[in-house]
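*Asks:* this is the structure alone, sequence omitted:
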């Protein structure tokens, strides 16, 4: 594989706690790194591993992208389901509209039952388009480009009040007839008027100086604020561009690592084999309420892939079968599966899920790195989970490539095929 490359560290460290990275050794003796990945809104949690911390983080990012897609599907499903349920409560709808709602809810319920209990049929109908190109998918640089700051408005230019003039009526002496005859009296009134003008003009000059000084201060503050914001923005943009360019450069380095991994997989290198099939199973689409968490190991000597898979408990699976609208009672009626019906369907699920896993993994094994697959399905018992007890092994089955190839998954009975492969379902009663 060569030297490991630290790619996308600035991005991924923001997504995952680097201190949570740990080393471990698989039962077959492979030393690997693993990091916990959590998607809170889906209540998803699993460990992602690889032979280098960098590739473990890259795989964790791919897992996060897969869960993003699952989250969008769940939201669309809930939105559609809620729409029917809200419309069902309306009192202004006609009978035919109520019947249509019941039909729509039944369709959703039937789809969920099929996705939950007939997983083999769903898996066989899914395209097998997985290869190493999947590992060359990357999220866009997750940090948004800095937004141009909102600069403050420039202060309004100060308004200079009109300059007082000697000719203004307020400063003209009010002369009477006697003032025109008596020079001293006239001169006194003219002097008083001049003094009034000078006082007002002096006050005007002081106001102008104050307004000009205040405006200059406001402009200095404004220019300083704008310059600070502009410099900060430019620094943020430069830092963002440096980070993005580094991310793109590191992304290219990651592509080279993927190519090296692919070459190693073709040579049956155990770490590359585990990385390849780990993500192959991870991208398999199951309902959002399936745990779909697992770990893997690879027996190099015998070329056996070991899959330890957490099974969905029966209590987490849907029960609604149909919705009817009673025209006489003017109310909806929900028909749920009986306990016996659920038990039968759940038994089918336990038979089909490992068969689907075999199909999905053998189908994409272009290097023929797998001679056999050993599947163990674990269940968290309700009382055991509350007590913090580990899950119990409920399903165990192993098949080799030749036996799998000879099985007719499309037309055969899943329970019969499961039995022919020597599968075991352990009772949890």
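*Replies:* Okay, I see it. Note that the structure is a prediction, hence the values are computed from the model and not measured.
*Asks:* use CA for all of it now, contacts and neighbours both
*Replies:* Will do.
*Asks:* so where do the helices sit in this structure?
*Replies:* Assigned by DSSP state H, the helices in the chain fall at 9-15, 53-88, 95-117, 119-125, 177-181, 183-266, 270-282, 339-363, 382-386, 401-406, 414-420.
*Asks:* put this next to the first one:
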């Protein structure tokens, strides 16, 4: 009887093939192996097909999940944009001065001084090791005794020489460790002292800025407001560029803010995975929806910026804010970058603080504040800002420590009042003559009446224009603006222009912003004078001193 054991590890099969003929048994065993191998191949094929189906299903599921994730991200991004104003209402915008200070400790680990290696004990002749032990024969035989003494002495000599070398090595190692430590600790102390010095210098700068801000220094107020707006969190595709100017004479903060272009906004609404085509399909905002979101965003940025500045104004330095919104975009007709002021608004702090920003419609709120702008901001229709920062003419010298960089000798704020009125009449005569207009000079007077009348032939913006000049060294109050408005109505004019060497108070801007009144302050006046080739300067502080010493020249 013959038998062969056959196994298949994959199928976990085992069988004993028996028979009387070895050849037959071998053939049966081979047949069994082939059968099992075929079974194994089919099983592997089925497993591979199952894995392939599972992988395909997994990939489809992953793509579905990816589409859902992209949709969620797109929705969140759009929600962030559409809640730009509400986002800031939950945040404290006041600068915490202590947070600006560096309170960290010097992080570099102090060098560790290595332990001094002790010098091994010096061998001494009196040590028991070097005291020979003499037996009876040593005492009887002097040579033998002496030999032992010589051997002991030689041993002591060798041991002592070895000790001397060990001592020298230890002293060298200790000296080297000492020198290395002294260099390392000196370097560490120097770095620590430099760190602490820099930390103190930076913290002192923060403290000085804080004290300067509390004392109402105009530069510190501007820097503080800059920090407030810089800390405001916006999506990374927002420009967040701005310029600030603070006027301490009327507590007005002027903000010129670069708004995002409509091309910066995301348009993706959702992403779907089309299983039958194995592809993703994106859905984007329509142009109409995008324009609506964009317009609303610009109104919200405007209100949010004003809110953050007023809220952070812990010393009540800012009584009014003028916000001018600028947009940079690409002119599709020529591919060049263009800039346009598209909105402007001025609002007193008290009036703005009465607004419930959680409930307002941003556009209606902006209009309620008498903001200037096109009804469709996405059209980028340019407007004339209420007040602009004058960047090109630095001859204006204010009473809040701005140096006079030019050498003009004529101080308009201190000149004779009649000469000043005459200069203004001449200036506007040049201005209106350029467009074919006519300026008729009225008599020079100090009674607050009409100084000049301009007739502009333009069919849209033209008509009769009343011009009034005020050579003032103090902030122009709202009463002067009311008087001009009354004169405009009495004269049947289409517009009134009030020119002053000083600035206008917040109430003056508030009164004028919804009326046909243009207010030209000292900075604007210098710019206009420069346009027509006049050279002059305005130094309010100097003018007050001159007029105080010469009452006849006072108003």
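*Replies:* Thanks, I have it. Computed from a predicted model, the values in this text were never measured in an experiment.
*Asks:* quick TM-score on the pair, please.
*Replies:* The TM-score (TM-score structural alignment, normalised by the length of the first structure) is 0.53; 314 aligned residues with a Cα RMSD of 5.2 Å.
*Asks:* from residue 58 of the first structure, how far off is the residue most central in space within the first structure?
*Replies:* Centroid check for the first structure by Cα atoms, centre = their mean gives residue 68 as the closest residue, at 4.4 Å. Residue 68 of the first structure is 15 Å from residue 58 of the first structure, where distance means Cα to Cα, to the nearest Å.
*Asks:* just to check, residue 272 of the second structure is in contact with residue 65?
*Replies:* No. In this structure residue 272 of the second structure lies outside contact range of residue 65 using Cα atoms under 8 Å: 9.7 Å.
*Asks:* who has more neighbours, those two?
*Replies:* Shown here are residue 272 of the second structure and residue 65; by other Cα atoms under 10 Å, residue 272 has more neighbours (18 against 14).
*Asks:* just to revisit the earlier point, what is in contact with residue 272 and residue 65 of the second structure at once?
*Replies:* Overlap of the contact sets of residue 272 of the second structure and residue 65 (by Cα atoms under 8 Å, 6 or more residues apart in numbering) is empty.
*Asks:* how close does the nearest residue to residue 317 of the first structure once chain neighbours are set aside sit to residue 110 of the first structure?
*Replies:* Take residue 317 of the first structure and drop its neighbours on the chain: the residue closest to it by Cα to Cα, 6 or more residues apart in numbering is residue 116, 6.8 Å away. From residue 116 of the first structure across to residue 110 of the first structure, the span is 10 Å (Cα to Cα).
*Asks:* farthest residue from the center of the second structure?
*Replies:* Farthest-from-centroid check, the second structure (Cα atoms, centre = their mean): residue 140, 103.4 Å.
*Asks:* tell me, stretch 53-65 of the first structure lands on which residues of the second structure?
*Replies:* Counting by TM-score structural alignment, stretch 53-65 of the first structure pairs with no residue of the second structure.
*Asks:* tally of neighbours for residue 341 of the first structure?
*Replies:* Number of residues near residue 341 of the first structure (other Cα under 10 Å) recorded here: 12.
*Asks:* please read the previous query as pertaining to residue 156 of the first structure.
*Replies:* For residue 156 of the first structure, using other Cα under 10 Å, the count is 9.
*Asks:* so how far is residue 225 of the first structure from it?
*Replies:* Distance of residue 156 of the first structure to residue 225 of the first structure, given as Cα to Cα: 16 Å.
*Asks:* repeat that for residue 207 of the first structure.
*Replies:* On the measure of Cα to Cα, residue 207 of the first structure and residue 225 of the first structure end up 27 Å apart.
*Asks:* distance of the residue nearest to the centre of the first structure relative to residue 75 of the first structure?
*Replies:* When distance is defined by Cα to Cα, residue 68 of the first structure is 11 Å away from residue 75 of the first structure.
*Asks:* how about residue 261 of the first structure?
*Replies:* From residue 261 of the first structure to residue 75 of the first structure the distance is 35 Å (Cα to Cα).
*Asks:* one more: residue 333 of the first structure?
*Replies:* In terms of Cα to Cα, residue 333 of the first structure sits 25 Å off from residue 75 of the first structure.
*Asks:* in the second structure, what residue corresponds to residue 321 of the first structure?
*Replies:* By TM-score structural alignment, residue 321 of the first structure lines up with residue 269 in the second structure.
*Asks:* sounds good, over and out.
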